[in-house]
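# Got a predicted structure here, sequence first:
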Amino acid sequence: MTDRVLMKGNEALAEAAIRAGCRHFFGYPITPQTEVSAYMAKRMPKIGGTYLQAESEIAAINMVLGAASAGVRAMTSSSSPGISLKSEGISYIAGSDLPCLIINVMRGGPGLGGIQPSQADYWQATRASGHGDFQNIVFAPSTVQEMVDLTFQAFDLADKYRMPAMMLADGMLGQMMEPVSFPEDYTPIQADKSWATNGHQNKRPHNIVNSLYLQADELEQLVVDRFARYEQVKQNEVLVECENTEDADYIVVAYGATARIAKAAVKAAREKGLKIGCIRPITVWPFPTEEIAAAAEGCKGFLCVEMSMGQMVDDVRLAVNGKVPVSFFGRTGGVIPTPAEVLGEIEKMAGGDR
């Protein structure tokens, strides 16, 4: 690893993408992710890459589709309303079985909302990032260093499974500064890209990248095959962090920046003698269903903490499958929950055991 350097989250993520082999970035400015685009605008011309500020988010995602079709590592970034505009193009990319990386530095909503941090795009990222039957691999970092590390992994897994990967960050992570280091010996995964439309020189048949199939049975088979690949992702690529769950009476589940707050509350609860554990999904798709289900066998209840009115809590309840109660605490609209508030909810949940 390189020596540690103090960097803003958005800029660290952009530098990681460059070091992961991304040479084609297409974007459009929107707070709180604009530093990703600004950093790429400075760096890409110096390394022979392509930076293009598109005329709209819709144009940017379709430029990603075009670049990804040629087999290169391509990326776009935006914040919540911009991702909504990209949703049609994301579906085209998934329907064309193309790898790419999409960054969402979430802000408050709905509508234009505000520029403060939020996690209210969870449903969009994991269930409805575009029309039709498809999934994205969705990473949810909780530190600037993890934004760096997961960027490399996102590009690799997108290539490995020929599908879009998404980084689901938020305004707090994008704007905070922390020391980070970058791998010095990274080698991209050697994925088969014989499908790429990168020139055939009369040495092979033409490759066609397409998401339009007018015969229903042909399209059905393609979708079924795609979901078989998604099952491989579920089996092999779940990332989750479990802390103090072995003896926990109650378990807090949180992801991203909110998990940092939740961990502080869990630590304070432990100091008060409460047996509290913490589960942090690092991939929110695929979701760590098995890990949460296993934890439900030995605890009395869960508390899901989010910067939303409650979205991931649905997946927690599905994983728990009614074995124990699942409570929820959230702040929304850009309001960040405090450790004291979360501790209060933990004490309320565990009140009968005191």
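Thanks, I have it. Since the structure is predicted, the reported quantities are computational estimates derived from the model, not experimental observations. Numbers count the residues shown, from 1 in each chain.
# Every contact and neighbour count from this point should use C-alpha atoms.
Fine.
# Okay, and the residue of the chain most remote from its centre sits in which element?
Most distant from the centre of the chain: Asn202, at 39.8 Å, with distances by C-alpha atoms, centre = their mean. Assigned by DSSP states H and E, Asn202 belongs to neither a helix nor a strand.
# put this beside the first:
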Amino acid sequence: MAEKVLMKGNEAIAEAAIMAGCRHFFGYPITPQTEVAAYMAKRMPKMGGTYLQAESEIAAINMVYGASSAGVRAMTSSSSPGISLKSEGLSYMAGSDLPAVLVNIQRGGPGLGGIRPSQSDYFQATRSSGHGDFHMIVLAPNNVQEMFDLTVEAFELADQYRMTAMILGDGMLGQVMEPVDISRGEAASNVTKDWALTGTKGQRKRNVINSLYLEAEELEMLNLKRFEKYADVEKIARTDNYLTEDAEVIIVAYGICARIARNAINEARKKGIKAGLIRPVTLWPFPKNQLKTAAEKAKAFVVVEMSMGQMIQDVELSIRCSRPVHLCSRTGGMVPTPEAVLEAIENAAQAERS
């Protein structure tokens, strides 16, 4: 029988990381993700691991850089302003092709903003997580069980592709408590890390972890090779769909907004409006092929997000603007209501009839 435990989303992430074989956590407290660090502070020493509260977010990401260079599974977590401070280290890790897991439990912004939930770091996660040409894998859970499951998967994908994998949640998912099946969390790395800095022991050439290349031709070659890898990563793009088989109005939402959208879709169906949901589970790579296919039947799209409109651009690009795309959003820590989403569905359906 499955072992279920009542956990906060933040706690589920931390427990999943431990069960995935992470024994090195470096962080810095910031609401609304502090429970991740607090949980690690209690559990990691008992597991024979390392918990270290760094002097800053900048220090934390560079500690992850060092631990990952040694071939171990390492992780850090923060919230929106803290992720910005980590951006230089994230770029260095990408330039060194190092695997790690990064957690962002988003809060409202810009600036210090507020501690309520937000999705306004979408651009940062999928486009501008640091300087230079690189990507991170970005996974978007929408319940506490997925906070657990996707964290385990994040470590596996990070090792497989030698990339940073991000869990992109929000303050609401981080704080909500739900039953979690933790029985499927064991996942040790089976990837051979012959590039790691483990000491030569006189048996091999020394390894070098580096992101500095002064010869332009060499750096170009490395970037081109890295983007060949990114093209391979595109195959992991996936969605979770709800009532899309006959949907004429398709909602696109991730995270907590997807849960709100499902309620609105059910009410729309009662009113005779054929609405459905496409929930991107991977935000990078974005599931553009799935959306392009959906656009062949759907008449309109409604994007629901807690920002001024960021993911909507990827939706429009994916379908090449072949269908109208409407935005239903709140920002600054405000959460869309099912009633507001239902109204957006009704307006989109009405616009297609007129």
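Happy to help now that I have it. All figures in this text were calculated on a predicted structure; none of them were measured in a lab.
# TM-score them against each other, please.
TM-score of the superposed chains, computed with TM-score structural alignment, normalised by the length of structure 1, equals 0.98; 353 aligned residues with a C-alpha RMSD of 1.1 Å.
# on that earlier part again, give me every residue that touches the residue farthest from the centre of structure 1.
Under the criterion of C-alpha atoms under 8 Å, 6 or more residues apart in numbering, Asn202 of structure 1 has no neighbours.
# buried stuff in stretch 250-267 of structure 1?
By 16 or more other C-alpha atoms under 10 Å, the buried positions in stretch 250-267 of structure 1 come out as 250-267.
# ok, now stretch 169-178 of structure 1?
For stretch 169-178 of structure 1, the neighbour count (16+ other C-alpha under 10 Å) marks Ala169, Asp170, Gly171, Met172, Leu173, Gly174, Gln175, Met177, Glu178 as buried.
# One more: stretch 37-48 of structure 1?
Here stretch 37-48 of structure 1 shows Ser37, Ala38, Tyr39, Met40, Ala41, Arg43, Met44 as buried, counting by 16+ other C-alpha under 10 Å.
# Between the two ends of stretch 80-91 of structure 2, what distance do you get?
17 Å (C-alpha to C-alpha, to the nearest Å).
# brain fart, stretch 301-314 of structure 2
12 Å.
# Report the aligned residue range of structure 1 for it.
Aligning stretch 301-314 of structure 2 against structure 1 (TM-score structural alignment) gives residues 302-315.
# Tell me how far the matching stretch lies from the chain's centre.
16 Å (C-alpha atoms, centre = their mean, to the nearest Å).
# Show me what that stretch is in contact with.
117-120, 122-123, 250-255, 258-259, 262, 287, 289, 316, 324-337, 342, 346, 349.
# Make a PyMOL selection of the buried ones in those.
What follows is the PyMOL syntax for the buried subset of the contacts of stretch 302-315 of structure 1, where burial is set by 16+ other C-alpha under 10 Å:
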select buried, resi 117+118+119+120+122+250+251+252+253+254+255+258+259+262+287+289+316+324+325+326+327+328+329+330+331+332+333+334+336+337+342+346+349
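# just checking, which of the contacts of stretch 302-315 of structure 1 belong to helices?
Tyr122, Trp123, Thr258, Ala259, Ala262, Thr289, Val316, Val342, Ile346, Met349 (DSSP state H).
# could you redo the residues you listed as a markdown table and give each row distance to Met147 of structure 1?
Listed next are those as a markdown table, based on distance: C-alpha to C-alpha, whole Å:
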| residue | distance to Met147 of structure 1 |
| --- | --- |
| Tyr122 | 17 |
| Trp123 | 21 |
| Thr258 | 15 |
| Ala259 | 14 |
| Ala262 | 19 |
| Thr289 | 23 |
| Val316 | 24 |
| Val342 | 25 |
| Ile346 | 28 |
| Met349 | 32 |
